[in-house]
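> Here is my input; please provide its structure:
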Amino acid sequence: MRLLLTSLAAALLAGCATSTPPLPPHILSTYVVLGEQGVPTARVITDAPACPTLEADGRALPMQVRAAPATIPLRPTASAPEDSKPSAFPVLTCEAPLPAGTRSATVAGVALPAPRMEARRIVVIGDTGCRLKKADHAWQPCNDPEQAPFADVSAAAARWQPDLVVHVGDYHYRENPCPDGNAGCAGSPWGYGWDAWREDFFRPAEPLLRAAPWVVVRGNHETCVRAGQGWWRFLDPRPLLQGRDCNAPADDATGDYSDPYAVPLGGDAQLLVLDTAATSWRGLKPGDTGYARYRDAYAKTDALSQRAAWNLLTNHQPILGFGAGLDKASQSYLQLGDLGLQQAFGAANPMLLPPRVQALLSGHVHLWEQVSFKTDHPSQFVTGFSGTLEDVVPLPDDVSAVQPAPGAVIHQFSAWQGGFGFMTMERTAADTWAIAVHDRHGVVRNRCSLQGRQSSCVLARVE
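Coordinates of the predicted model:
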């Protein structure tokens, strides 16, 4: 009954919410990303010839050019050359660090979300774009907000008034041109330039970008052979440097990997951000670039975890989650946790994650999922259900024998397939979080709790 009443209240709030004020001329997006140790950086994307001025607590601060307008020559991509094109970025990306303790900041009259000393209300989303992929014969109806609902998800999540937003990766999905005669995606931009990034992410995400600072996690759709150029120009919190900008294929071994970093959440807790975009579900072997880089990332993540008693780790590919797919004979099979990460991390620790990690926040599998274990593994949450085509091959009714990773024995499991939405986390004690699963309109569809490494939900399956 309480779940139902909360859901009805959320629906009423959704119906009376106001829209986000429009951006001024020449300002295409404003947002704040958090980087190492939670340092906030204000970003602006503009089609003006120069960067605007940032106002922080009444002080005028110049913004610097992060990326100048450019059209990048065509490079090898995940698609055939005839289905690819040069990436055009006819926009200026500007940035400036927000001074510590900033209470209010604006740019071109647009209010920026100031970071909180303690993040107690967190929105988690993932896999948000509209899928246009020739190789998969996937043509999501981007023109139908019912079937490509990220704008609704973003607006509903913004109304929840979070302190922090975590996107677990895969922002960009419009890779190939919509086929002639397909009304569902007719006229959609495609490729890896600004026009596709704007329609796939920045335009629908605007309410949520203006609601709270973001932690951005890199997905496999943001590797160098896909949308890595836009990832580095727009989202990654680190400096944009030649050689890791994904423009030259010879530099991909640099551009595809990044060191982990920590974002303090307050109260002796932190978020560990891990770039695993370039891992392979087929596995990694000693001697592979990824194997060495992810073993190194594990060691650095373990060291970072020592700074706080409680750690949430966020990366794109679930290490301890799973999904289901169909093989060439249309037979269902389980897609277990990412094998490449399990191999690289498992070489350092058979339990796969640093001991102080409480829970994992991931995406990649297009559903919502919660997994808790009898073994001493952290809970896994999967939030790949915020806009792209959903994975609807049914998971087994009985998952007690499923081991997403070797030795990981499931204790509690919950899932929602075929529904779009977002997850929220509210911290209620030092090691305890109240978790809710919301649909695209903000209506609560399930409630869960996380205490230590153990998690459980009211509903085993959301219908």
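
> For the rest of this, base every contact and every neighbour count on C-alpha atoms.
Will do.

> what comes up buried for the longest helix along the chain?
In the chain, assigned by DSSP state H, the helix with the most residues is helix 289-305. Residues of helix 289-305 classed as buried by neighbour count (16 or more other CA atoms under 10 Å): 290-291, 293-299, 301-302, 304-305.

> Could you name the helices and strands sitting against it?
If you count contacts as 3 or more CA pairs under 8 Å, 6 or more residues apart in numbering; DSSP states H and E, helix 289-305 packs onto strand 261-264, strand 269-273, helix 339-346.

> what about the helices in the stretch 101-250 of the chain?
Counting by DSSP state H, counting those that start in this stretch, the stretch 101-250 of the chain has helices at residues 150-159, 194-197, 203-209, 228-230.

> can I get those helices in CSV with mean neighbour count and distance to A14?
Formatted as CSV, the helices of the stretch 101-250 of the chain follow (neighbours: other CA atoms under 10 Å; distance: least, CA to CA, whole Å):
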stretch, mean neighbour count, distance to A14
helix 150-159, 25, 7
helix 194-197, 22, 27
helix 203-209, 22, 13
helix 228-230, 25, 32
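
> Quick check: which of those helices is nearest to P97?
Closest to P97 of the helices of the stretch 101-250 of the chain, according to CA to CA: helix 203-209, at 16.6 Å.

> re earlier: what's the helix or strand just after the longest helix of the chain packed up against?
Going down the chain from helix 289-305, the next helix or strand is strand 310-314, by DSSP states H and E. When contacts are defined as 3+ CA pairs under 8 Å, 6+ apart, strand 310-314 packs onto strand 269-273, strand 357-362.

> Alongside the first, I'd like the structure of this one:
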Amino acid sequence: MQSIILILLSLLLAASESPARVEALLQPQDPNALRIAVVGDYGDGSQTEADVAALIHSWQPDYVLTVGDNNYPVGAAEDIDAVIGRFFNDYIAPYRGDYGDGAAANQFFPALGNHDWGTTAGEPPVPQPYLDYFSLPDGPGQERYYDMRLGPVHIFTLDSDPHEPDGVAATSPQARWLQDALAASDAPWKLVVLHHAPYSSGLHGSTTYMRWPFGEWGADAVLAGHDHDYERLDVDGLPYFVNGLGGDSRYWFLIPLPGSQARYNKDAGAMLIEATPDQMTFQFITRSGELIDSYTIDSAASNGAPLATQPPTQVKAPRPNPFLRPSQRQVE
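Coordinates of the predicted model:
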């Protein structure tokens, strides 16, 4: 019986959708575009995480965002530097860990995931190791949720965990803060980042309590994780992304939701966002450099409507993976 179950799970994984592969170099669509890498469900210290981190470094992004689950298994203080700073210390400031000098200014902006909430302290309880490790924009969320303007993009990072003291309902203090902050922003692009996906065809499925009216409030896209797969959905004209292939185990898909437009779970990877004041492109790329999905919004040409997706592209890293042992590296 166990063998049958394993076979069925393997078939489900193999059935996931993947586009054709085209050999080419990934080039910025605009040399002046802001580059943001987005990784999720990654912080387990594995070779897979190292591969994804090397991929992200090869893009030389201006910033790195996460959609949560930064510190497996339970968000403990003794693990956090080995699973985050070891791979991303050059984007973190102030960095007080053991793996490098850190960045001159902080370029690493995480979201809280359920695993990050595994170790708490205080009253009400908060994820203290996470809050101690990072220095994030302050505000009503006391670094659990926050916002920051990065060039033409305004990022609104939420805490979607049910333990959040300010609540996760659409009428909660956290939601009221988001609604007001979105309304006050004059940024060309407004992205909402959180862990639990409001819409997902994956194993965890949709987190319905996070189905806030993001589009009505002014968001241009929603980025999430939690399910260890990649999915792009269109819900009432608003793109939702699930980006949970950053290093931990992979999940299979269940029945695709209405609006599911791209699904993938065959290998680990991360997202690359390129943004100018007039255009924003989202790509999911595997650790081997395969472009799985590309989605572009052009505000000037189509008032925010998506353009046709770009042809698949093969990414070639400009330098060797620094996290492989010398014996594992191939000379090109």
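
> care to give me the TM-score?
Put the two chains on top of each other and the TM-score (TM-score structural alignment, normalised by the length of structure 2) is 0.68; 266 aligned residues with a CA RMSD of 3.5 Å.

> hang on, the earlier thing: identify whichever of the helices and strands packed on helix 289-305 of structure 1 lies nearest to S379 of structure 1.
Of all these, strand 269-273 comes closest under CA to CA, at 14.5 Å.

> Show me the strands in the stretch 101-250 of structure 1, by range?
With DSSP state E, counting those that start in this stretch as the criterion, the stretch 101-250 of structure 1 has strands at 105-107, 110-112, 121-125, 132-133, 138-139, 164-167, 214-216.

> between those strands, which one is nearest to A10 of structure 1?
Among these, strand 121-125 sits nearest to A10 of structure 1 (CA to CA), with 15.2 Å.

> Residues contacting the closest one, please?
By CA atoms under 8 Å, 6 or more residues apart in numbering, the surrounding residues in contact with strand 121-125 of structure 1 are 157, 161-168, 383-386, 421-427.

> which one in structure 1 is aligned with G244 of structure 2?
In structure 1, G244 of structure 2 lines up with G384, judged by TM-score structural alignment.

> What does P237 of structure 1 correspond to in structure 2?
Aligned counterpart of P237 of structure 1 in structure 2: L136 (TM-score structural alignment).

> And the closest residue to that match other than its chain neighbours, how far from A82 of structure 2?
Leaving aside its chain neighbours, L136 of structure 2 sits nearest to E143 (5.6 Å; criterion: CA to CA, 6 or more residues apart in numbering). Remark: distance between E143 of structure 2 and A82 of structure 2 (CA to CA, to the nearest Å) = 22 Å.

> Also T309 of structure 2?
Distance of T309 of structure 2 to A82 of structure 2, given as CA to CA: 37 Å.

> higher neighbour count, the two?
Neighbour count, other CA atoms under 10 Å: between T309 of structure 2 and A82, A82 has more, with 17 against 14.

> Pretty sure M271 of structure 2 sits in a strand.
Yes: counting by DSSP: H, G, I helix; E, B strand; the rest coil, M271 of structure 2 is located in a strand.

> what about it, neighbour count?
The burial count assigned to M271 of structure 2 is 29, neighbours taken as other CA under 10 Å.

> Contacts only, for whichever residue in structure 2 pairs up with T314 of structure 1.
Using TM-score structural alignment, the equivalent of T314 of structure 1 in structure 2 is V193. Shown in contact with V193 of structure 2 (CA under 8 Å, 6+ apart): V67, A111, I155, F156, T157, L158, V222, L223, A224.

> how about the helices in the stretch 201-332 of structure 2?
Along the stretch 201-332 of structure 2, the segments classed as helices by DSSP H, counting those that start in this stretch run 214-217, 299-302.

> buried sites along the first one?
Going back to what we said before, that points to helix 214-217 of structure 2. F214.

> re earlier: among the helices of the stretch 201-332 of structure 2, which is nearest Y264 of structure 2?
helix 214-217 (24.7 Å).

> can you give me the offset of the closest one from its chain's centre?
Remark: helix 214-217 of structure 2 is offset 20 Å from the chain centroid, using CA atoms, centre = their mean, to the nearest Å.

> name the helices or strands packed onto that helix?
Against helix 214-217 of structure 2 (3+ CA pairs under 8 Å, 6+ apart) you get helix 173-184.

> what's the angle from the helix it packs on to strand 153-157?
Here helix 173-184 of structure 2 runs at an angle of 170 degrees relative to strand 153-157 (axes from the mean of the first three to the mean of the last three CA atoms, to 10 degrees).

> Quick check: L326 of structure 1 vs G387 of structure 1, distance?
L326 of structure 1 sits 21 Å away from G387 of structure 1, going by CA to CA.

> out of those two, which sits in the busier spot?
G387 (32 against 12).

> Surely that one is in contact with C142?
No: G387 of structure 1 is beyond contact range of C142, at 10.0 Å (criterion: CA atoms under 8 Å).

> can you count the residues close to the counterpart of E222 of structure 1 in structure 2?
Under the alignment by TM-score structural alignment, E222 of structure 1 pairs with D116 in structure 2. Number of residues near D116 of structure 2 (other CA under 10 Å) recorded here: 27.

> List the contacts of D116 of structure 2.
G68, D69, N70, N71, Y72, V74, G75, A76, P127, Y130.

> and the third one, what is it in contact with?
Meaning N70 of structure 2. Counting by CA under 8 Å, 6+ apart, N70 of structure 2 has contacts G40, D41, Y42, G43, D44, V83, I84, P110, L112, G113, H115, D116.

> how close does it get to G246 of structure 2?
As judged by CA to CA, N70 of structure 2 and G246 of structure 2 stand 10 Å apart.

> Which neighbours do those two have in common?
Contacts common to N70 of structure 2 and G246, judged by CA under 8 Å, 6+ apart, are G40, D41, Y42, G43.

> I figured the third one hits L245, correct?
Yep, that's Y42 of structure 2 we're talking about. Yes: under the criterion of CA under 8 Å, Y42 of structure 2 makes contact with L245 at 7.1 Å.

> Could you single out the nearest of the contacts of V193 of structure 2 to D293 of structure 2?
L223 (14.4 Å).

> wait, what's in contact with H228 of structure 2?
With the criterion set at CA under 8 Å, 6+ apart, H228 of structure 2 makes contact with D41, G202, N243, G244, L245, D248, S249, R250, Y251, N265.

> what's the nearest residue to it if we skip its chain neighbours?
Distance criterion CA to CA, 6+ apart; nearest residue to H228 of structure 2, sequence neighbours excluded, is G244 at 4.2 Å.
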